[in-house]
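1. mind looking at a prediction? Sequence and model below.
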Amino acid sequence: MNTLKNKVVLRGIFSAALIAGLGFSSFAQVQKDNWHNLDFKKDSVFGVSTEKAYLELLKGKKSTPVIVGVLDGGVDIKHEDLLSVIWVNKKEIAGNGKDDDKNGYIDDVNGWNFIGSAKGSVSHEALELTRVLRRDKARFEGVTAETVKPADKPAFEQYQKEQADFDKQTNEAKNAVANIGGLKIALDAMVKNMGKENPTLADFQNYKASSDMEGRLKNIMVSQLQNSTFEEFYKAQIVKGLDHYQDQLAYNLNLDFDPRAEFVGDNYADSKQRNYGNNDVTGPDASHGTHVSGIIAANRTNTIGIKGVADNVQIMGVRSVPDGDERDKDVANAIRYAVSNGAKVLNMSFGKAYSWDKNAVDEAVKYAMSKDVLIIQAAGNDNKNLDVEKSFPDRRYEGGGTAEAYIVVGASGSADDKTLKADFSNYGKTTVDVFAPGVKIYSTVPGSKYEAYNGTSMAAPVVAGVAALIREYYPKLTAVQVKDILMKSVVKVDHNVDIEGAEGETPKSVPFADICISGGIINAYNALKLAADYK
């Protein structure tokens, strides 16, 4: 689902049992804003030991700059903590309306936007499910199992699955809007009775509930405000929750919504078309891509904001992911653009359950492999086993074979216990390579601000940052060798973790080694030590 940004914030918060049980997930804050860069033995949080690596392994060493392509929804290139690390195309003269470097893109000074044109940029989009269902409806609407032609039967059965999936997601979104809307009304009434715009924990503790509903709401808020303010909770869970599901109905699951012709104007049927878009790498909403970029490379030497994982990286923003599902053509072109303009690591914090033109993406991935580029992709936030559930893009080519320099990343938490696997994270013994911190990761957001986000979208750039570090300090290593180092240097997890089941089910306890190929959490210190002696 697009950049994975909404589902992870809301997963487990607004279930079908919202009104009956009002079951909220924890909104607790992790103790340290920089926890993902800390060391488990020294700091008691399961970070990736970045700070230890700088202190003990990298001090005084020279590095070479590495370009990291952030294929995402946009990057705030003016953010105070990213200004010094934004890639600049030195062959292009800004604002002259010419393609100075003859790469096919006019004024691409900091990257490119493949979901825009001179008319503006795409903000919301449909899910790929919606798009393929719209396509297949034109072919099969009115056809039945009895009337379908034998040759069309497999495609017809796929169409039926698409329709069932679409109906399920639409009903869930409608129910969520009704439930969250009802909860918002009840909570707003409680707050009004208190006479305070932003009530405190004590205000809720002292509130005298006038009904069972208010009693349950009071208990929830007392629990939630142990580690959060009312304003933070209300914005993140109530407002964003309602906005998310309303947007799903208005855009993502709307069969009549298609902004492509208006804002892009390309020939979408031509997957080989390259030269479309505009140079607005920020776009209408750069929150997700800016957060990802900060995790990778926020300035480590200034005294403001946060510390990125890598210290000598240039962030190339390639906008290809809207609020909705990315399109295969745009992803393919984003990969090609980043690779052709010098990126050696690509971060792809997006994914979807359906694919329109997988071959186009496969060919672009093959191009990246041929140019010694390492691809890092987020595993997704649906708590699904990717060994049995399809997710796109992936490393497996449609015609056979796999991309060797390609890493799929799951999200982990800060505690070395049964909760180490983030409850939302996808997993897979043969499909997910490693896990990395992805819970309450504090990073940059537009407007020179900072927020904590959850998601495999946050775990992937931790790995991309470590990969970039290795390529900075050991530039002779190939992309395949860097992947090998990252896989071999994980901190192995030798205990079981919980995998959440369906609502009401008891979590399943499984060995960590059964949820990813490496059986561990990425570690910068171990990786850099191995890189120094790698043969």
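-> It's in.

2. all contacts plus neighbour counts: C-alpha atoms, from now on.
-> Will do.

3. isn't Val339 right up against Lys371?
-> Yes: here Val339 reaches Lys371: they are 7.3 Å apart, a contact under Cα atoms under 8 Å.

4. neighbour count: these two, which is higher?
-> Taking other Cα atoms under 10 Å, Val339 and Lys371 do not tie; Val339 has more neighbours (26 against 16).

5. so where does the residue nearest to that one when sequence neighbours are not counted fall, helix or strand?
-> Distances taken as Cα to Cα, 6 or more residues apart in numbering put Ala368 closest to Val339, at 6.1 Å, once the chain neighbours are dropped. Secondary structure assigned from DSSP states H and E places Ala368 in helix 358-370.

6. packing partners for that helix?
-> helix 328-340 (3 or more Cα pairs under 8 Å, 6 or more residues apart in numbering; DSSP states H and E).

7. what is the burial count for the residue nearest to Val339?
-> Other residues within reach of Ala368, judged by other Cα under 10 Å, total 25.

8. next: Lys42.
-> 10.

9. so who does it touch?
-> Counting by Cα atoms under 8 Å, 6 or more residues apart in numbering, Lys42 touches no other residue.

10. ok, second structure coming up, stack it against the first:
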Amino acid sequence: MKLKLAKKGIALFILVAVGYPPVTAIEHGSRPTEGTRVYAAFQTNDPDIIREGFLGRIRAYEAWDIVRQSTLQQEVIVAVLDTGVDVAHPDLASNIWRNIDEIPGDRIDNDGNSYIDDVNGWDFVDSAPDPRPKITGAYSFEAVHHGTVVAGLIGGVADNNFGIAGAAYRVSIMPLRVLDSTGSGNTIVLAQAIQYAVENGADVINLSLVGDVSDPRLVQSIDDAYARGVAVVAASGNQEHAGINLNDSPRYPVCEKSGVNHVIGVSAVDESNRLAPFANYGSDCIDIAAPGTNLYSTVWHRDRETGFEAYYSGGWSGTSAAAPLISATLAMMKKVAPQLGIADRYRALLSGTVSIASANSRPQDLGTGLVDSYQALTLAVGYTRENPLRVILAPGTGFEPFVVVKDKAGVTISQFLAYAPSFRGGVQTAVGDIDGDDENEIVTAPLSGGGPHVRIFDLQGRLKGQFMAYAPGFVGGLSLTVADLNGDGVSEIIVVPLVGGGPQVNIFNARGDLLGQFMAYASSFRGGVRLTSADLDADRKAEILTAPASRGGPHIRIFNAAGTVLGQFMAFDTTMRAGYALGVGDLDGVIGSEIIVVPEVDTGVQARIFDAHGTEKNRFPLFPEFNSIEEAMSLVVADYTGDGRPDIIAFPLRQGTDVKLFDYYGRVVEEVSLSNVDPATRAVRYTYSLTR
């Protein structure tokens, strides 16, 4: 099946083939009514902003103030999956996403993403790098303009003395053409475009389209987007005379559900906050409402082409015109609270709405109410403050086994004994939601001299569980990580012996039940193994990464939960014999995690960064002052600074020094003192874990 874009009153769907569920877009109506501008501290100089009365209704101006006052100004990208976008439009051009890793026009896939010359996006209809609308064949004016209308509502350039301003202040638009110039498309193409958006850095995906049949490929692509923290916004769809109840006749993707709500469903209201007469509704599918009648925006411009001479047009009505206002709000939330998880972003968006119950007989069918961009951003910032960074300090060798929980300022929140006070072998910690209560737990394991005793505490130090990971007689210490290996939202506990034990990795749940085991290296290897974990392939199931803890070659291996080797590579010269510290995270800001490896050798502490396939991407010295000392290293990859990107947090274990935070390029971005060094012996007191 496929769809047809049309004005209100025209049937939306045409059955043409089995297996291709359709998707459609919005319609063009009458000229707009001019709204009254609501002034805030920041006033743009865009002359046509007075035509955008909806900005005042959703409190966009006040939201812009929050964005402008924020020190977090990283790029936020909204993917517009539609009929194409006029990337040369003077009120859009400077906000169009630029793929900096692609060289335009050289017919080479420079960035290796399987799309040649995708400098500004991709045309999935014609499999071409130009994401603009096309009028070489059959077309409708509404369809050709539609993607540019949506892009302008989200990201029209603000404060440029020209035209309009989009609802999102300082945002990038990634144009992905998935509908042809009649408004037709299918879910195969749509799923491919969603995957492209996720893999190329989109933070929000706008789907101003709708169909009447679900498709597992589309569901999977949306689930993958959510798992990667990408917000997905979908219009509810429109009807000729009166909208339908989606509880009875669901449409997709707005009604896609996977147990957890991965799609923000949007319906439209008129200037009086009443359900727009054409808009679909329904409590099962609609999360929120936005203005969707008589909107003014950018359109596709082409000189000397009848019907396309204008830069702007009004009278745009439809739920697909409402959805971009939600995408814009989510984009600004990402900008001011980049470290906030996708579930909390959705929560802030839906909790910050304005009640429209008095204007509607069934307000429950319009979600939580009318979007309030200012309140959504305020809540997002507040949630970040309510969920502050916690630094977990685990004692090093020679110190009592006190685990200390501090805030970022170094103030102690809690502390507790992980083991008997007489134990001085050191403790390793890992943090994650082990029991599915939506709260992180602290998992501990001895470093050396203690039995294989794994213990689980809450953040206040209350013991929640414990078990022996190996035979009680083993006292060589354990390496430890926690990760969700099966995609159920609950982390498993992964352990492996350190020096003196074999390389058998064991996987447990919170009760201590053995879920799986495998050999990380040859069974005869006794140098110990170090662990870390991350979801490298975005399937919502973490992979396990291993490296020798001592006396081993630089052999990095990647496993799934079943112990299947998914990848492996040599991080340094194959003749090197050492232990290796491991970390993993999205260090370069491009979709996909990097692996950082640091050897413990006497020729200098050098870090090397690899992609998931083992291709080296960067290298730099961590602590050049210790270039002649064989140095063990504590290495954590986590967002300490709160800018939404992981930091490389490192310090030598045998040298008294403050903790240093490095970026992807090896630059020291911060030095942190948390009373880590014993003043008498200069011995390192703690290693670190971090959580929010």
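-> Okay, I see it. Everything numeric here is computed off the predicted structure, so don't read it as measured data.

11. quick TM-score on the pair, please.
-> Once superposed, chain against chain, the TM-score is 0.59 (TM-score structural alignment, normalised by the length of structure 1); 331 aligned residues with a Cα RMSD of 2.2 Å.

12. surely the residue nearest to Val339 of structure 1 touches Tyr337?
-> No: using Cα under 8 Å, Ala368 of structure 1 makes no contact with Tyr337, being 10.0 Å away.

13. residue in structure 2 paired with the residue nearest to Val339 of structure 1?
-> By TM-score structural alignment, Ala368 of structure 1 lines up with Ala225 in structure 2.

14. its match contacts Ala231, doesn't it?
-> Yes: between Ala225 of structure 2 and Ala231 a contact is recorded at 7.2 Å, counting by Cα under 8 Å.

15. show me where the stretch 301-450 of structure 2 has its strands.
-> With strands called from DSSP state E, counting those that start in this stretch, the stretch 301-450 of structure 2 shows them at 312-317, 390-395, 402-407, 412-417, 427-432, 441-446.

16. wait, which of those is closest to Trp97 of structure 2?
-> Closest approach to Trp97 of structure 2 among those (Cα to Cα): strand 312-317, 21.0 Å.

17. what does Gly351 of structure 1 correspond to in structure 2?
-> Aligned counterpart of Gly351 of structure 1 in structure 2: Val210 (TM-score structural alignment).

18. burial count for its match?
-> When neighbours are counted by other Cα under 10 Å, Val210 of structure 2 comes out with 27.

19. please apply the same query to Ser114 of structure 2.
-> Neighbour count of Ser114 of structure 2, defined by other Cα under 10 Å: 11.

20. in what helix or strand does the aligned partner of it in structure 1 lie?
-> Using TM-score structural alignment, the partner of Ser114 of structure 2 in structure 1 is Gly104. Assessed by DSSP H and E, Gly104 of structure 1 sits outside every helix and strand.

21. how about CSV for the strands of the stretch 301-450 of structure 2, with mean neighbour count added?
-> Formatted as CSV, the strands of the stretch 301-450 of structure 2 follow (neighbours: other Cα atoms under 10 Å):
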stretch, mean neighbour count
strand 312-317, 22
strand 390-395, 24
strand 402-407, 22
strand 412-417, 15
strand 427-432, 26
strand 441-446, 27
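
22. export those strands to CSV and append columns for distance to Gly282 of structure 2.
-> Below are the strands of the stretch 301-450 of structure 2 laid out as CSV (distance: least, Cα to Cα, whole Å):
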stretch, distance to Gly282 of structure 2
strand 312-317, 19
strand 390-395, 41
strand 402-407, 44
strand 412-417, 45
strand 427-432, 36
strand 441-446, 38
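
23. my guess is Leu478 of structure 2 contacts Ala430. True?
-> No: judged on Cα under 8 Å, Leu478 of structure 2 makes no contact with Ala430 at a distance of 11.9 Å.

24. quick one: map Val439 of structure 1 onto structure 2.
-> Checking TM-score structural alignment: Val439 of structure 1 goes with Thr293.

25. in a strand, its match, correct?
-> No: under the criterion used here (DSSP: H, G, I helix; E, B strand; the rest coil), Thr293 of structure 2 is coil, not part of a strand.

26. go ahead and confirm it touches Ser317.
-> Yes: counting by Cα under 8 Å, Ser317 is a contact partner of Thr293 of structure 2 at 4.2 Å.

27. just the endpoints, please. Distance across stretch 64-75 of structure 2?
-> Start-to-end span of stretch 64-75 of structure 2 (Cα to Cα, to the nearest Å) is 15 Å.

28. can you point out the buried residues in that stretch?
-> 64-67, 72, 74-75 (16 or more other Cα atoms under 10 Å).

29. adding distance to Asp284 of structure 2 and secondary structure, write these out as CSV.
-> Formatted as CSV, those follow (distance: Cα to Cα, whole Å; DSSP: H, G, I helix; E, B strand; the rest coil):
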residue, distance to Asp284 of structure 2, secondary structure
Trp64, 32, helix
Asp65, 34, helix
Ile66, 32, helix
Val67, 32, helix
Leu72, 35, coil
Gln74, 35, coil
Glu75, 33, coil
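
30. enumerate every residue touching the residue lying closest to Arg31 of structure 2 once chain neighbours are set aside.
-> In space, and not counting its chain neighbours, Arg31 of structure 2 is closest to Gly315: 4.0 Å by Cα to Cα, 6+ apart. By Cα under 8 Å, 6+ apart, the contact set of Gly315 of structure 2 is 28-33, 293-296.

31. among the residues you listed, which ones are in strands?
-> Here DSSP state E is the test, and those give 28, 295-296 as lying in strands.

32. centroid residue for structure 1?
-> By Cα atoms, centre = their mean, structure 1 has its centre lying nearest to Ser457, at 2.7 Å.
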